[in-house]
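K.L.:
heads up, no residue letters with this:
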């Protein structure tokens, strides 16, 4: 499972816009799929498996392979 820092790196490299920087990083991306949003913790730990699957499927809407190739 990736760490929160890897999710942030993915968002930065994949063209996501950081629109809010508070206790978390808030990102959004506008494209042909509409507006996708995600929230990235400032923590350094690994993202738990069940949460990671939800982030990939419902927020990022990309495959694990695409994510791995982008980070």
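P.N.:
Structure's in. What do you need? Just so it is clear, the structure is predicted and the values come from calculations on it, not from any experiment.
K.L.:
from here on, contacts and neighbour counts on C-alpha atoms
P.N.:
Will do.
K.L.:
quick one: contacts of stretch 11-31?
P.N.:
When contacts are defined by C-alpha atoms under 8 Å, 6 or more residues apart in numbering, stretch 11-31 is touched by residues 8, 35, 36, 37, 38, 39, 40, 41, 42, 70, 71.
K.L.:
before we go on, here's another structure to hold up against the first:
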């Protein structure tokens, strides 16, 4: 499973823009068709557990595991 640091690195490498840095990092990504993807990244350490990771990957990032791996 990826860590929170992996998710932050993915956002930075994939063109997501940090817009808020509080207890979490908040990132939007503006897509060419006008839609906006959004995710937040915990400042905690450790892995993102199974079900939560699948939700982030499919609903927030909207990418495959392979694409994610290629950007970290």
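P.N.:
Right, received. Where do you want to start? Being a predicted model, the structure only gives us computed values, none of them experimental.
K.L.:
TM-score for the pair, please.
P.N.:
With the length set by TM-score structural alignment, normalised by the length of the first structure, the two chains reach a TM-score of 0.97; 71 aligned residues with a C-alpha RMSD of 0.8 Å.
K.L.:
rewinding a little: which two in the contacts of stretch 11-31 of the first structure are spaced the farthest apart?
P.N.:
35 and 42 (22.7 Å; C-alpha to C-alpha).
K.L.:
give me the more crowded residue out of the two.
P.N.:
residue 42 (13 against 10; other C-alpha atoms under 10 Å).
K.L.:
excluding residues flanking it in the chain, which one is nearest that one?
P.N.:
residue 24 (5.7 Å; C-alpha to C-alpha, 6 or more residues apart in numbering).
K.L.:
returning to that earlier point: which ones among the contacts of stretch 11-31 of the first structure map onto strands?
P.N.:
Using DSSP state E, the subset of the contacts of stretch 11-31 of the first structure located in strands is 35, 36, 37, 38, 39, 40, 41.
K.L.:
in PyMOL, how would I select just the buried ones from those?
P.N.:
Listed next is the PyMOL selection for buried residues among those, using 16 or more other C-alpha atoms under 10 Å:
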select buried, resi 37+38+39+40+41
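K.L.:
circling back to that earlier point, could I get the contacts of stretch 11-31 of the first structure as JSON lines with distance to residue 59 of the first structure?
P.N.:
Formatted as JSON lines, the contacts of stretch 11-31 of the first structure follow (distance: C-alpha to C-alpha, whole Å):
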{"residue": "8", "distance to residue 59 of the first structure": "13"}
{"residue": "35", "distance to residue 59 of the first structure": "10"}
{"residue": "36", "distance to residue 59 of the first structure": "6"}
{"residue": "37", "distance to residue 59 of the first structure": "6"}
{"residue": "38", "distance to residue 59 of the first structure": "6"}
{"residue": "39", "distance to residue 59 of the first structure": "9"}
{"residue": "40", "distance to residue 59 of the first structure": "11"}
{"residue": "41", "distance to residue 59 of the first structure": "14"}
{"residue": "42", "distance to residue 59 of the first structure": "18"}
{"residue": "70", "distance to residue 59 of the first structure": "16"}
{"residue": "71", "distance to residue 59 of the first structure": "17"}
